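*Asks:* what follows is a predicted structure for the sequence shown.
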Amino acid sequence: MSRPLVVFTDPEELDVGPGVRLLTDAGFDTRVVGSRDPDAIAAAARDAVALIVGYAPVDAALLDRLPGVGMLATMSAGYDMIDTAQARRRGLWVSNLPHAATEDVAVHALASALSLVRALPQADATVRGGGWNTEFAALPCRAGELTLGLWGFGRIARVLARIAAPVFGRVAAYDPHADAAGWPDGVERLGLDELVAGSDVLSLHTPLTPQTRGMVDTALLARMRPGAFLVNVARGELVDTAALLAALDSGRLGAAALDVFPVEPPPLDDPLRSHPRIQLSPHSAYLSDASQRAYVCAPAENVIAWHRTGRPLTPVVDPTLEGAPS
């Protein structure tokens, strides 16, 4: 009797070995495509029962070519790469990883914010260029006198608020979908306009949707405090990069820290790479020795649970329910 096949689409830098071993021990065969190309995925997964997905787009056209797939497990908390409406129409389960790197991303966001506040990129460049602190273009700020604003208040933002509270003078957040009953003490709940206008550091923690794509645009940047800082560890497409560059060039925005980009990796000639007031990291906020294991093992555990019980451990689309996320 043949073993059910599970296909990893595009794990990229992740070592899938631990996840493969879990699946093999549970009675599955596995295959790794190593590509986002839909033709390559369709060829490799034509007999698969489940896909474990990195960033490869999974749309209706691809799903039409995979009639045996019943489960889509993402290797991330985000699942915008999957057309969830089409998955639900086809009766497919979709799972994500809500906790795999929560602490890592929150700490990375805090480190990025403090690096901007304390002008560490400027300080590093000054010393490397033979200068000293008398040559600073602008003095670092005192974090205890600043407001950290969080746009979105899910798991990552809540951890960030907790660890940032002893450092920043004030922490505030905006999230129209968050339950007021579970809102923690010590974090001010503001409207969007209040948050944007009142934050010295604005950190993005909202999912990418048609409504949030390009939400940090010229108009929003103009409402921010002069000299404020922007941190993005969420999705690159949340930010209009042309508007960001213009705000930095005009001095309206003090600096930005970006871990995510609309195109990854950004082209070598992308002006984001060379702007002196942008601090860059290579979509690494989620990376740690612990998260490396979780990103391959947790999707495998979702697939195993679904195959054994009919339900994954952390579903985001439950095709048995009317009105599942789409």
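*Replies:* Good, I have the coordinates. Residues are numbered from 1 along each chain as shown.

*Asks:* going forward, measure contacts between C-alpha atoms and count neighbours the same way
*Replies:* Fine.

*Asks:* what's the burial count for the closest residue to P4 other than its chain neighbours?
*Replies:* Nearest residue to P4 in three dimensions, chain neighbours excluded: F28, at 5.1 Å (CA to CA, 6 or more residues apart in numbering). A count of neighbours around F28, defined by other CA atoms under 10 Å, yields 18.

*Asks:* quick one: contacts for F28?
*Replies:* 3-6 (CA atoms under 8 Å, 6 or more residues apart in numbering).

*Asks:* ok, of the residues you listed, which come out buried?
*Replies:* Buried members of the contacts of F28, scored by 16 or more other CA atoms under 10 Å, are 5-6.

*Asks:* tally of neighbours for the closest residue to F261 other than its chain neighbours?
*Replies:* Excluding the flanking residues, the one nearest F261 by CA to CA, 6+ apart is G236, at 3.8 Å. By other CA under 10 Å, 20 other residues sit near G236.

*Asks:* next up, a structure to set beside the first:
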Amino acid sequence: MGVDRVFVTRRIPDEGLDLLRPVCAVDLWDDDLPPPADVLRERVRGAAGLLCLLTDPVDEALLDAAGPGLRVVSQMAVGVDNIELAACTRRGIPVGHTPGVLTETTADLAVALLLAAARRLPEAQAAVRAGEWTTWKPLWLAGRDVHGSTVGIVGLGRIGRAVARRLRGFGCRILYTGPRPVPEADEVGARFVELEELLRRSDFVTLHCPLTPQTRHLIDERALALMKPTAILVNTSRGAVVDPDALHRALASGRIAAAALDVTDPEPLPPDHPLLALPNCLVVPHIGSASVATRTRMAVMAAENLLAGLRGEPLRHCANPEVYRPPKHPPR
């Protein structure tokens, strides 16, 4: 029996690759940019495993190109909205992902963005570099207090709760919303409200929900109109949860005070995108999990999921666990 060939769609930390190389023939796309669609289809042809990133579309066309030998897909990310899970399940292909490991690191960034936008740090740094710091000025670059504020969290999952724990140290009142109340809310002192009430009452709104048909453009023209003119929006979830055109209009008109985004729609934003021209919009390039330790753990987890799938063992972190359930046969 030959050695299984696996395609890894990007340069990842060596700790993940080091787990694969002794037991697999690793075909690595050794670049920071994703492989073009035609290259991705060609390189996955005949592979037993695919280790991908959230920028790689894993759809019917790609699965057809891979052929029947593809036994496992493992994504180095928590979200899997780039993967057609139902198509993988129909073919009996388990899909791995990396939940939990990036919770604390992403929560750190969410709070960092919230603080940076509140205290207008990017504007202040730009002013210093432009030579505008002439003296101490009582009203210059005055921002918003985070301590004692009301923070609305949209999606009180692992990351949302981690953000709430951090903000309790600032004496913040925590509201949250989602499809339903969650029992863990009491642990972080968060109170459930409907989305409209959260938007109206919050000084800061931070997004931690998955991208689904229901949450796509959840923050649209109407939602932004409900927010306080002094409110600040933070997004570290998925870019398409926010309507970018509506956000630009709200920021440019002063409908809301500021936004801080780790994710955008589209992603990446082109350099001439109008959001990037606004002084009250802070944008960073999807670095929520970008600490050395966390990215290393993600690579190791993705490799371990891949190896389990190649061995025919259940994945420890599987995004489509229904793939392991026996098919239902109609009664005879």
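*Replies:* Good, I have the coordinates. These figures come from a predicted structure and were not determined experimentally.

*Asks:* structure 2: which residue goes with the residue nearest to P4 of structure 1?
*Replies:* In structure 2, the residue matched to F28 of structure 1 (TM-score structural alignment) is C24.

*Asks:* distance of its match from A299 of structure 2?
*Replies:* 16 Å (CA to CA, to the nearest Å).

*Asks:* can you check E123 of structure 2 too?
*Replies:* In terms of CA to CA, E123 of structure 2 sits 35 Å off from A299 of structure 2.

*Asks:* looking at those two, which one has more neighbours?
*Replies:* Set E123 of structure 2 next to A299 and count neighbours by other CA under 10 Å: A299 wins out with 23 against 16.

*Asks:* test my guess that that one contacts I12.
*Replies:* Yes. Counting by CA atoms under 8 Å, A299 of structure 2 touches I12, with 6.5 Å between them.

*Asks:* biggest helix in structure 2, by residue count?
*Replies:* helix 292-310 (DSSP state H).

*Asks:* for stretch 251-264 of structure 1, buried residues please.
*Replies:* Those would be 252-261, for stretch 251-264 of structure 1 by 16+ other CA under 10 Å.

*Asks:* which part of structure 2 matches it?
*Replies:* Counting by TM-score structural alignment, stretch 251-264 of structure 1 sits on residues 254-267 of structure 2.

*Asks:* likewise stretch 196-203 of structure 1?
*Replies:* Under the criterion TM-score structural alignment, stretch 196-203 of structure 1 matches residues 199-206.

*Asks:* can you give me the helices in structure 1?
*Replies:* Using DSSP H, helices in structure 1 cover 17-25, 38-44, 60-64, 84-89, 102-117, 120-128, 155-164, 192-198, 218-223, 241-250, 271-274, 289-309.

*Asks:* out of those helices, the one nearest L321 of structure 1 is which?
*Replies:* helix 84-89 (9.3 Å; CA to CA).

*Asks:* by how much does that closest one deviate from structure 2 on average?
*Replies:* Here the mean offset of helix 84-89 of structure 1 against structure 2 after fitting is 1.1 Å, by mean CA distance after the TM-score superposition for structure 1.

*Asks:* and that helix, how far from the chain's centre?
*Replies:* Taking CA atoms, centre = their mean, to the nearest Å, one finds the center of helix 84-89 of structure 1 at 22 Å from the center of the full chain.

*Asks:* for stretch 103-111 of structure 1, same thing?
*Replies:* 11 Å.

*Asks:* after superposition, how close is that stretch to structure 2?
*Replies:* So stretch 103-111 of structure 1 averages 0.6 Å relative to structure 2 (mean CA distance after the TM-score superposition for structure 1).

*Asks:* list the contacts for the residue nearest the centre of structure 1?
*Replies:* For structure 1, the residue nearest the mean C-alpha position is A234 (3.6 Å; CA atoms, centre = their mean). With contacts defined as CA under 8 Å, 6+ apart, A234 of structure 1 is in contact with 204-207, 259-260.

*Asks:* from those, which single one is nearest G34 of structure 1?
*Replies:* V260 (20.8 Å).

*Asks:* before we move on, the earlier item: what's the spacing between the residue nearest to the centre of structure 1 and A285 of structure 1?
*Replies:* Distance from A234 of structure 1 to A285 of structure 1, by CA to CA: 9 Å.

*Asks:* give the residues shared as contacts by the two.
*Replies:* Going by CA under 8 Å, 6+ apart, residues that sit against A234 of structure 1 and also against A285 are D259.

*Asks:* how far away is the match of F28 of structure 1 from L247 of structure 2?
*Replies:* 46 Å.

*Asks:* so where is stretch 223-243 of structure 2 in structure 1?
*Replies:* Counting by TM-score structural alignment, stretch 223-243 of structure 2 corresponds to 220-240 in structure 1.

*Asks:* so what would you say the end-to-end distance of the matching stretch is?
*Replies:* The first-to-last residue distance of stretch 220-240 of structure 1 comes to 10 Å (CA to CA).

*Asks:* ditto for stretch 230-242 of structure 2
*Replies:* First-to-last residue span, stretch 230-242 of structure 2, CA to CA: 18 Å.

*Asks:* same check, this time on stretch 59-75 of structure 2
*Replies:* End to end - CA to CA - stretch 59-75 of structure 2 spans 14 Å.

*Asks:* now the counterpart of R273 of structure 1 in structure 2, nearest residue through space, not along the chain?
*Replies:* Counting by TM-score structural alignment, R273 of structure 1 lines up with L276 in structure 2. Nearest residue to L276 of structure 2, sequence neighbours excluded (CA to CA, 6+ apart): V283, at 7.3 Å.

*Asks:* that neighbour against H273, yeah?
*Replies:* No. Using CA under 8 Å, V283 of structure 2 is not in contact with H273; the gap is 11.3 Å.

*Asks:* between these two, which is the more surrounded one?
*Replies:* Using other CA under 10 Å, the more surrounded residue of V283 of structure 2 and H273 is V283, with 19 against 12.

*Asks:* any idea how far L113 of structure 2 is from that one?
*Replies:* 9 Å.

*Asks:* shared neighbours of these two, anything?
*Replies:* Common contact partners of V283 of structure 2 and L113 (CA under 8 Å, 6+ apart): 260-261.
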